[in-house]
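**Q** the sequence isn't on hand, but the structure is:
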C-alpha cells in the first residue's frame, strides 16, 4: 500500500465534526437522556470532542464513556479465553438512555456489533444511534450509521486511516491503495 492520498484535511475534519454535533443536537428534544460512548481509541477521541462541542453549544455536560471492545470481538485468535465483562472506567448508567455510539471508520460492522454486545452487558439503553466520521462501505453485517461525517466509497483492497491530534499529532484521513 505505497500510494497514500490525503482525503480529509484538518479543516474538513473540524467542519465534519461540528456538523455531526449539530445533527446529534437536532435529533433530540434536549440532551438529558443522552450518553456519548466512544469506541477506543479514535472513536473515544471523537466522542470527547463532540462532548466538548455540546458543552460549548448547549451549556450541558453530556455523560461520556470510553468503550473497549477487545473482549467482544469475533475475530480474536483461537485459544483466547472467553470474553469477560470489560468494566469501563465509568459509573454512568445507560439503562433507558439514548446512546450515541461513536467510531472513526465504519467498514465491515464487526467493531460496532462488538460494541453493542459490550453495551448490552452494561445495561439496556432505550436507543443506540451510530455516529461515524468515515463510512467506507463493504458491510458484512446489517449495520447502518445514523450520522456520518464523510461518506467515502472505497475498494476492499484500500485502507482508510484516521489520524487525530490527540493520538497521532495531526488531524487527517488518508486513503492507501
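**A** Sure, I can see it. Predicted model, so just to flag it, every value in this text is computed and none were measured. Numbers count the residues shown, from 1 in each chain.
**Q** every contact and neighbour count from this point should use C-alpha atoms.
**A** Will do.
**Q** check which residues of stretch 88-101 are buried.
**A** Of the residues in stretch 88-101, 94-95, 97-101 count as buried by neighbour count, 16 or more other Cα atoms under 10 Å.
**Q** what of stretch 53-68?
**A** 53-54, 62-68.
**Q** strands of this structure, start to end?
**A** For the chain, strands defined by DSSP state E occupy the ranges 4-8, 34-39, 64-67, 98-106, 127-135, 147-151, 159-163, 172-176.
**Q** could I get those as JSON lines with distance to residue 89?
**A** Compiled in JSON lines, the strands of the chain are given as follows (distance: least, Cα to Cα, whole Å):
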{"stretch": "strand 4-8", "distance to residue 89": "32"}
{"stretch": "strand 34-39", "distance to residue 89": "12"}
{"stretch": "strand 64-67", "distance to residue 89": "8"}
{"stretch": "strand 98-106", "distance to residue 89": "16"}
{"stretch": "strand 127-135", "distance to residue 89": "20"}
{"stretch": "strand 147-151", "distance to residue 89": "26"}
{"stretch": "strand 159-163", "distance to residue 89": "24"}
{"stretch": "strand 172-176", "distance to residue 89": "28"}
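**Q** dropping in the other structure now:
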C-alpha cells in the first residue's frame, strides 16, 4: 500500500499506546487459543507485518517464558506470489526469514498491519504452502478495515475499523517509516 498523501485529510485512529495494548491483547489471545506457545511460529508479512511480528513475539515471551522469539519469529516474503505484480512499479523482494525448526507441523500465525481485500493474505498462504505444511495457520492483524474481495477472516484483530472505499488506513511505525517519529495508525480521506 502506498504512503499517505499529505494533501488528504487524515485522522489518527490508533496511537502508539493503542498499538502496544492491541499487540499485548493479541498475544494473550494467541496463548489462550494455542493453550500455550508450544509449536507456535510467528511470521510477519513485510513491510510492517515483520516488525509487528517481532513485537508480538516479545509480548509472547513475557507471557510464556518457554517462548523464545529468536527461535519462533520470522518474516514471510510474498512479493512473487502477489496477483498484482504486473501493475504499478517494480517490487523488490524482501528476504524470507523462517525459524530454524521450519513450519511443518507448527501453528503459524501470519501477522500484517492492515487487512483489506484479503489478497495479501492469499499470497502469504501461497508462499507458505511452498515452504512446508503447518498444522494450522492463523491470521493476526493490527487493523481490519473491511471490504474483502476474498473469503479471508482474521483470527486476532487489534482494531476493527469500518471504512468507506474512499478512505485508506496506514500504519506508521517508528524505525520503519521515515515520516514516523512514533507508532500510529491513521485514516486518510481523499
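**A** Nice, thanks for sending it over. Here the structure is a predicted model, which is why all the values come from computation and not from measurement.
**Q** ok so, going back, what would the buried residues of stretch 53-68 of the first structure look like in TSV with distance to residue 74 of the first structure?
**A** Shown next, in TSV, are these (distance: Cα to Cα, whole Å):
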residue	distance to residue 74 of the first structure
53	34
54	34
62	31
63	28
64	25
65	22
66	20
67	16
68	14
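**Q** out of the residues you listed, the closest to residue 176 of the first structure would be?
**A** residue 68 (26.0 Å; Cα to Cα).
**Q** what's that closest one aligned with over in the second structure?
**A** Using TM-score structural alignment, the equivalent of residue 68 of the first structure in the second structure is residue 77.
**Q** how about that match: what's its closest non-neighbour residue?
**A** Nearest residue to residue 77 of the second structure, sequence neighbours excluded (Cα to Cα, 6 or more residues apart in numbering): residue 96, at 5.0 Å.
**Q** so which of the strands of the first structure gets nearest residue 15 of the first structure?
**A** When the strands of the first structure are compared (using Cα to Cα), the closest one is strand 147-151, at 8.8 Å.
**Q** superpose on the second structure and give me the mean offset of that closest one.
**A** With mean Cα distance after the TM-score superposition for the first structure, strand 147-151 of the first structure departs from the second structure by a mean of 0.3 Å once superposed.
**Q** what range does that strand cover in the second structure?
**A** Taken onto the second structure by TM-score structural alignment, strand 147-151 of the first structure occupies residues 156-160 there.
**Q** identify the residue of the first structure aligned to residue 173 of the second structure.
**A** Looks like residue 173 of the second structure aligns to residue 164 there (TM-score structural alignment).
**Q** ok, now how distant is that match from residue 8 of the first structure?
**A** 12 Å (Cα to Cα, to the nearest Å).
**Q** hang on, the earlier thing: is it true that the residue nearest to residue 77 of the second structure touches residue 75?
**A** Yes - Residue 96 of the second structure lies in contact with residue 75 (Cα atoms under 8 Å); the separation is 5.3 Å.
**Q** grab the nearest non-local neighbour of the most centrally placed residue in the second structure.
**A** Closest residue to the average C-alpha location of the second structure: residue 112 at 1.2 Å, with Cα atoms, centre = their mean. Distance criterion Cα to Cα, 6+ apart; nearest residue to residue 112 of the second structure, sequence neighbours excluded, is residue 49 at 4.0 Å.
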